[in-house]
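*Asks:* Provided below for reference: sequence and predicted model.
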Amino acid sequence: MRIYVAGPMTGIHEWNFPRFHAETARLRALGHVVIKPAEINPDTTLGWEMCMRADIQQLVTCEAICLLPGFENSKGARLERHIAMELGMQVMYAPEAS
């Protein structure tokens, strides 16, 4: 399955990339193809709107979205979740980091 990982980034240490990387590794180990903003937009100096446009282009190519803890506090992740739900994509939730 092709899965898009979404979660909070802005204002989080290292843009939350370590959590994105960990969830991506977990899902890839299960055999999924994983798309994540940390790979789409590695340049953290780009503006939010530019990053979201690139992210959404990739999101719509997926069958599912996996939401990281704290997604509800992220304007971008909430938007990605809304789009995924409206498109009938499967919505899954990443486990809390241990």
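*Replies:* Everything's here; your move.

*Asks:* contacts, neighbours, all on C-alpha from now
*Replies:* Will do.

*Asks:* what number of residues lie near E39?
*Replies:* E39: 12 surrounding residues under other C-alpha atoms under 10 Å.

*Asks:* Tell me which helix or strand it sits in.
*Replies:* Using DSSP states H and E, the element containing E39 is helix 37-40.

*Asks:* Kindly report the same for C51.
*Replies:* Using DSSP H and E, C51 sits within helix 48-59.

*Asks:* Can you give me the distance of the residue nearest to T44 when sequence neighbours are not counted to G7?
*Replies:* Leaving out its chain neighbours, the residue that sits closest to T44 by C-alpha to C-alpha, 6 or more residues apart in numbering is W15, at 8.0 Å. Distance, W15 to G7, by C-alpha to C-alpha, to the nearest Å: 10 Å.

*Asks:* next, the one to line up against it:
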Amino acid sequence: MKTYIAGPMTGLPDYNRAAFFAAAAEITASGDIPLNTAFLPDGLSDADYMAISLTMLQCADAIYLPDGWRGSAGARAEYALAEKLGIEVLFQELKPE
């Protein structure tokens, strides 16, 4: 299964890449294929990032939404598209501290 990773990036240190790479490692360990936008280069416009991201999402079987995803306009748009296309939605489970 191909799983697209969504979540907040804009305004976070190193665009929150560490969290995206950690999610990708978990997805890979489960035997699935991560679709990870954290591999995209710096310097593109927000419109370019969203165009690439939405294309990747359309190739996915599932979308993974980590805790805090609702604070990201991009992740909310990705969630809405996934819902519209009938893509499976996977939410990160809150882990007790």
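*Replies:* Looks like it came in fine. Since the model is a prediction, treat every value here as computed from it, not as a measurement.

*Asks:* How close are the two chains, by TM-score?
*Replies:* The TM-score (TM-score structural alignment, normalised by the length of structure 2) is 0.92; 96 aligned residues with a C-alpha RMSD of 1.4 Å.

*Asks:* The helix or strand just after the helix holding C51 of structure 1 vs structure 2, average distance?
*Replies:* Downstream of helix 48-59 of structure 1, the first helix or strand assigned by DSSP H and E is strand 64-67. For strand 64-67 of structure 1, the mean distance to aligned residues of structure 2 following superposition is 0.3 Å (mean C-alpha distance after the TM-score superposition for structure 1).

*Asks:* what range in structure 2 does strand 64-67 of structure 1 sit on?
*Replies:* Aligned using TM-score structural alignment, strand 64-67 of structure 1 spans residues 62-65 in structure 2.

*Asks:* all strands for structure 1, in order.
*Replies:* 2-6, 33-35, 64-67, 90-93 (DSSP state E).

*Asks:* and of the ones you listed, who's closest to E23 of structure 1?
*Replies:* strand 2-6 (7.9 Å; C-alpha to C-alpha).

*Asks:* JSON lines please, covering the strands of structure 1 and showing distance to R78 of structure 1 and mean neighbour count.
*Replies:* What follows is the strands of structure 1, written out as JSON lines (distance: least, C-alpha to C-alpha, whole Å; neighbours: other C-alpha atoms under 10 Å):
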{"stretch": "strand 2-6", "distance to R78 of structure 1": "9", "mean neighbour count": "24"}
{"stretch": "strand 33-35", "distance to R78 of structure 1": "17", "mean neighbour count": "18"}
{"stretch": "strand 64-67", "distance to R78 of structure 1": "9", "mean neighbour count": "24"}
{"stretch": "strand 90-93", "distance to R78 of structure 1": "12", "mean neighbour count": "14"}
